[in-house]
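J.: Any chance you can model this:
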Amino acid sequence: MEIPILDFSLYESPESRTLLADQVVHTLETVGFLYLKNHGVPAEQIDKADGAAVKYFDQETSVKKQFSRPSVMTENPGSGYCEIGIERLYQSGVKEVKETFDFIPSDLPEGKAESATVLIEPLTNLFNSCAELARKLFHCIALGLKLANERYLEDKHKGMGNRNVNSTTLRVLHYPPFDSAQYGETATRLGEHTDWCSMAILFQRDVGGLEVETAGNKFVPAPPIPGTVLVNIGDILQFWTCGRLRATTHRVRAVDSEQNTKVRRSIGFFANPDFDAVVESLDPRYYFHPEPTGEYTLNRFRNAYHYQERQDFGFMKPQRVSE
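T.: The predicted structure follows:
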């Protein structure tokens, strides 16, 4: 399986936009991941955010913890730092050797954000550009799905950037040099998982390790390709389309001795619907009880932060409509 590279400049012309929309939907039906070139996010913004991440993660852990991510047991997801070992996805007994900084522009508590000052301006600019790209991609998907309202998905994500109504997050990930002797034989950089958002947009730097699962249950590399971003959908958009679009399992491994000695950095934009956005079947052949996404998203965050096994949250069970 090869992950295709699509040319997003086709979006700018109404004549070619339909072609792009069909390409996007077909790829998300069959592969679940795609690269975009000419995506419109300025390279300068990406470079500045990455440079700021180098400076930020070089600080002592005690400094970074001054602005820790709020507990999802008592609050909505928000901005802040998460150290190695706090978060884990799906795999029992596996330690994920990564630290993160999550960013929502409206969530910068006074007295806590000083340790992340270097990140604030570059992440704000990048967040806004990613939100604009996400809106265009949602438009493409609606066009490719032939929805009667081509702005349907955009309308469900109006609150991106406002923590009070939406949990869309720009996440900076820092994977330190990997030492299995230090972290244990079962450690990895990022465990096998699907994203639980609507859509993810990923900026990779020089060091690879990301792998995507094929329909034949094999993992293939999804390496950094200069000038592109990597896009995939998450569980919510899979639910929305009753499985027509694929939320594809992926992971990040330290795959060889040379790569293990290097820091891996990436920045991911995870677009979520507004908390009160009601998700109902977009496929007339299926029905599920319409549900707001807020509680589902919060439960998935709680699952990752409290070492639970992957759970069936009973969310959106499509049933085929009788002929």
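J.: can we go C-alpha only for contacts and neighbour counts from here?
T.: Fine.
J.: So which residues of this structure form helices?
T.: 14-30, 43-57, 61-64, 117-144, 152-155, 180-183, 235-240, 257-260, 294-305 (DSSP state H).
J.: Which strands or helices does the fourth one pack on?
T.: Secondary-structure packing of helix 117-144 (3 or more Cα pairs under 8 Å, 6 or more residues apart in numbering; DSSP states H and E): helix 14-30, helix 43-57, helix 152-155, strand 199-204, strand 264-271.
J.: Looking at these, spot the one closest to Thr248.
T.: Proximity to Thr248 (Cα to Cα) singles out helix 14-30 among the helices and strands packed on helix 117-144, at 9.1 Å.
J.: quick one: that closest one to helix 117-144, angle?
T.: Comparing the axes of helix 14-30 and helix 117-144 via axes from the mean of the first three to the mean of the last three Cα atoms, to 10 degrees yields an angle of 100 degrees.
J.: other SSEs contacting helix 14-30?
T.: Contact analysis of helix 14-30 by 3+ Cα pairs under 8 Å, 6+ apart lists strand 5-7, strand 33-37, helix 117-144 as its packing neighbours.
J.: Give me the angle between that helix and strand 33-37.
T.: Computed with the same axes, to 10 degrees, the direction of helix 14-30 lies at 150 degrees from that of strand 33-37.
J.: Which positions within helix 14-30 qualify as buried?
T.: If you call a residue buried by 16 or more other Cα atoms under 10 Å, then helix 14-30 has these buried ones: 17-18, 20-29.
J.: and for comparison, fold this next one:
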Amino acid sequence: MSTAHTVDGLLEIPTIDVSAYRTVNSTAHQRDSIANEVDRAARTVGFMQIIGHGIPEATLTGFTSATDAFFALDGEAKSAYRCPPSVNRGYTPPKSEALANSLGIISAADLFEAFNIGSQASDHPDLALSAADYPENVWPGEVADFASAVGDWFDAAGRVARLMVRIFGRALGVGEDGLTGYTDHSVDLLRMINYRLPSADIELEPDQLGMGAHTDYGIVTVLWADAVPGLEILGADATWHPVQPSPGALLVNLGDALARWTNDRWISTMHRVAAPRVNGTLVPRRSAAYFHDGNIDAVIAPLPTCVSSDRPALYEPVTIQEHLRAKLAGSRSRVLNPSADREAARLHTAAGLSSG
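T.: Purely as a prediction, here's the structure:
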């Protein structure tokens, strides 16, 4: 699996304006230009800053107000919405997950707390989807507008994710609809994440992180985050590089499914969230990641346009279901994933990381 490229020790996250792709009268030249920019970012770093995404500021304001109100509740109230590890919904308390376990690596528990919603079996009544893969959402009753405000952001971020999939198809030479057939009942998840620690001088375990090193699991992630230090990307120079979103931009990064589909032409970038600090002091940080992971029955296998005699297929076919279950068993159930050798090997080269 490829690694983000650095130039003179710097990691550039390109800013790409997709507004022309959202207009019905955009030209083929405009769309090709955007697709080429996305292809370049996907080949070199696997992350991009997306502007012109069309999400109103009011949608973000309502969303962050609702999530702030939920995370401000006391621990007992929040824990009432905790689900079993096998159900990727509801509340996750601090130190109950370790994302590095999804790479088969032992690590300290991560500091973040989170609340998850996602696509449900009831959203597709004609498909008889399994509730194990598409569980129903739980909604906290203490915050009156939580469901509507969070639902509005879920819908808006989902539109950006689906737009990106169309751009990906054009960039990969399979057409704008070339990948959409794998996503018409996609397993999508919105994870609202809070790094507000109990106190600024809390003592951390050795190597403890806000969120451990990992690659994302599916096709594409649409991320909103505070302009607070924390997010870091592992570069080809085996060091971690800080990344912060530009004002008004959404960070978009690629997941394992897309790396597999592109036969590692595109990068599923290793990233983590360090314990957020400003001037050496732990500070609050918020983010919200929308994961667009693909249909549960979709088969991940290298696309014909990404395989050649010089570059044979690097991956055996696997379903989205098989892939997601192995990854989630690692992060949520703390069962080390035995099927992530390629990703784990990259992490073991990072500066200062031991092999144990």
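J.: What does the superposition give as a TM-score?
T.: After superposition, the two chains reach a TM-score of 0.86 (TM-score structural alignment, normalised by the length of the first structure), with 303 aligned residues with a Cα RMSD of 2.3 Å.
J.: Take the helices and strands packed on helix 14-30 of the first structure and write them to CSV, including mean neighbour count and distance to Gln308 of the first structure.
T.: As requested, those are arranged in CSV below (neighbours: other Cα atoms under 10 Å; distance: least, Cα to Cα, whole Å):
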stretch, mean neighbour count, distance to Gln308 of the first structure
strand 5-7, 16, 36
strand 33-37, 22, 27
helix 117-144, 20, 30
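J.: closest to Asp58 of the first structure out of those?
T.: Asp58 of the first structure sits nearest to helix 117-144 of all these, at 11.5 Å, using Cα to Cα.
J.: Have a look at how far, on average, the closest one is from the second structure.
T.: Plainly put, helix 117-144 of the first structure ends up 1.2 Å away from its match in the second structure on average once the two are laid over each other (mean Cα distance after the TM-score superposition for the first structure).
J.: what about that helix, distance to the chain center?
T.: Once both centres are worked out by Cα atoms, centre = their mean, to the nearest Å, helix 117-144 of the first structure turns out to sit 12 Å from its chain's centre.
J.: Now do that helix and strand 199-204, the angle between them.
T.: Angle of helix 117-144 of the first structure versus strand 199-204, following the same axes, to 10 degrees, is 130 degrees.
J.: related to what we said a few turns ago, now the two most distant members of the buried residues of helix 14-30 of the first structure.
T.: In the buried residues of helix 14-30 of the first structure, the most distant members under the criterion Cα to Cα are Arg17 and Glu29, with 18.2 Å between them.
J.: Turn the buried residues of helix 14-30 of the first structure into JSON lines, columns for distance to Trp240 of the first structure.
T.: Rendered in JSON lines, the data for the buried residues of helix 14-30 of the first structure read as follows (distance: Cα to Cα, whole Å):
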{"residue": "Arg17", "distance to Trp240 of the first structure": "22"}
{"residue": "Thr18", "distance to Trp240 of the first structure": "21"}
{"residue": "Leu20", "distance to Trp240 of the first structure": "21"}
{"residue": "Ala21", "distance to Trp240 of the first structure": "17"}
{"residue": "Asp22", "distance to Trp240 of the first structure": "18"}
{"residue": "Gln23", "distance to Trp240 of the first structure": "19"}
{"residue": "Val24", "distance to Trp240 of the first structure": "16"}
{"residue": "Val25", "distance to Trp240 of the first structure": "14"}
{"residue": "His26", "distance to Trp240 of the first structure": "16"}
{"residue": "Thr27", "distance to Trp240 of the first structure": "17"}
{"residue": "Leu28", "distance to Trp240 of the first structure": "13"}
{"residue": "Glu29", "distance to Trp240 of the first structure": "13"}
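J.: Count the neighbours of His241 of the second structure for me.
T.: 19 (other Cα atoms under 10 Å).
J.: on that earlier part again, Val220 of the first structure is nearest to which of the helices of the first structure?
T.: helix 14-30 (14.6 Å).
J.: what's that closest one in contact with?
T.: Counting contacts by Cα atoms under 8 Å, 6 or more residues apart in numbering, the residues outside helix 14-30 of the first structure that touch it are 4, 6-8, 10-11, 33-34, 140-141, 143-145, 232-233, 244-246.
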